[in-house]
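**Q** compute the structure for the input listed below.
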Amino acid sequence: MSLSETVSKIDRLSDEQRDCIENCNEAAEVSEWCADECLGDEEMEQCARLCRDVADLTSLHARFMARGSNYSTALAEACAGACEECAEECARHDAEHCQVCADVLRECAQSCRDMMSA
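**A** Have a look, this model is predicted:
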């Protein structure tokens, strides 16, 4: 069963929450990949650090939404901010993993903001 099929079975979630869970999980995965690719390059240390923060925040936020936590909305703000900051850092680098990461993180940040305003 795919992630979207699993998430669709959680009846209490809004469409915005479903999208946000999927985007947060994708952001966590791509951020881990980007951080791993950046390791060992001194010029990429800030990128790796931010990616690791984003991976932790987005995976936590997805879990909070899935269980209906009262803290999900507050965490969405932190998650969106971290995604935006990391996307800006990733966009500064020419590496493909950084460019892919920046695109995914921008989408995740918007998804978190959409979830908060729904």
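
**Q** please make it C-alpha for all contacts and neighbour counts, starting now.
**A** Will do.

**Q** ok, now which ones touch D103?
**A** Residues near D103 by CA atoms under 8 Å, 6 or more residues apart in numbering: A87.

**Q** can we see that at 10 Å?
**A** When contacts are counted by CA atoms under 10 Å, 6 or more residues apart in numbering, D103 touches A27, A87, E88, C90, A91.

**Q** so can I have TSV of the residues you listed showing neighbour count and secondary structure?
**A** Formatted as TSV, the contacts of D103 follow (neighbours: other CA atoms under 10 Å; DSSP: H, G, I helix; E, B strand; the rest coil):
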residue	neighbour count	secondary structure
A27	29	helix
A87	27	helix
E88	18	helix
C90	28	helix
A91	17	helix
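
**Q** one more sequence to fold, the one below, so I can look at both together:
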Amino acid sequence: MALSEIDHLTDEQRDCIDNCFEATQACEWCADECAGEDGDMARCIRLCRDVADLASQHARFMARNSNYSEQLAEACAGACEECAEECSRHDHDHCQLCADVLEDCAESCRSMIAS
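**A** Got it, this is the predicted structure:
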């Protein structure tokens, strides 16, 4: 079944699910790449792992029409913003890409809450 066929989802929720899964992938990749970088990347790795877990959980909660989706959206948006700020401090391509993806995810989570 395609995401567009889940009839209880709003357009904002569909966008948010897409952005959450993209954030999950970007954060998993970024954390893995950071593990091989010189310097202290522990905070970046930790935040990326947190976002990957929160974003994938949030997408699953939206898909099943959970009553906790809005609270998880708030947590996900906050974690995305904190992680994006950390990633943007590093010059690595994977960190910069991750920061961009996370900014979009945070924005879509906040739009979903507002709708």
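
**Q** returning to what we had before: which one of the contacts of D103 of the first structure sits closest to S72 of the first structure?
**A** A27 (16.6 Å; CA to CA).

**Q** that closest one maps to what in the second structure?
**A** By TM-score structural alignment, A27 of the first structure lines up with A23 in the second structure.

**Q** settle this for me: that match is touching Q57, isn't it.
**A** No. Using CA atoms under 10 Å, A23 of the second structure is not in contact with Q57; the gap is 11.7 Å.

**Q** so for these two, which residues contact both of them?
**A** V51.

**Q** residues in contact with the residue of the first structure most remote from its centre?
**A** Within the first structure, the residue lying farthest from the chain centre (CA atoms, centre = their mean) is E42, at 23.9 Å. E42 of the first structure sits next to A48 when contact means CA under 10 Å, 6+ apart.

**Q** contacts for stretch 2-9 of the second structure, please.
**A** T10, D11, R14, D15, I17, D18, M62, A63, R64, N65.

**Q** that's all I had, so thanks and see you.
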